[in-house]
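> coordinates only, sequence not included:
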């Protein structure tokens, strides 16, 4: 049995789906920003896969990075509710 690609079948607790929106400058038009969406299973909060991809981008792709916005299922927490001790009336 081949174990390659097993992460799609077996869920590893520390690894979660991670999405990154990468904004970069076009080489021929530096005033224009382009968006690229990267998505992979990665481990938060270190994000080794994302850091590896960004290092590859810096070395091999001409578009200069502007910003990276990351969202991960590991970073989300359940909503916290607190009960109010009184009532506030406006108007």
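Now that the structure is in, tell me what you want to look at. This one's a predicted model, so the numbers in the text were calculated from it and none came from an experiment.

> contacts and neighbour counts: CA atoms only from here.
Noted.

> the helices in this protein, which residues?
All helices of the chain, identified by DSSP state H, fall at 48-60.

> next up, a second structure to put side by side with the first:
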């Protein structure tokens, strides 16, 4: 999993964190929250929108609102290949 995440980061993906506020199916006046994280590609956010579509199709609690943030963990200019070994 860590190797896959590193490869995604080198291709421009970053960590997207979203907080979903939704209404309870039986108690429409009650708001709950759900936090979701995934590696996603800005500015289109295909994974986030795929999850929102899944929510609309499969989850009974209707969405009230979604807040999200995105942070690239590493950029192509930040990656350097180091060759060498230190023995202690």
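Perfect, I can see it now. Small disclaimer: the values here were computed from a predicted structure and weren't measured.

> Counterpart of residue 47 of structure 1 over in structure 2?
Superposed on structure 2 with TM-score structural alignment, residue 47 of structure 1 falls opposite residue 45.

> quick one, what contacts its match?
Not one residue lies near residue 45 of structure 2 by CA atoms under 8 Å, 6 or more residues apart in numbering.

> Excluding sequence neighbours, find me the nearest residue to the residue nearest to the spatial centre of structure 1.
Most central in structure 1 under CA atoms, centre = their mean is residue 70, positioned 2.9 Å from the mean C-alpha point. Nearest residue to residue 70 of structure 1 in three dimensions, chain neighbours excluded: residue 20, at 4.4 Å (CA to CA, 6 or more residues apart in numbering).

> The one you found contacts residue 54, doesn't it?
No: judged on CA atoms under 8 Å, residue 20 of structure 1 makes no contact with residue 54 at a distance of 10.4 Å.
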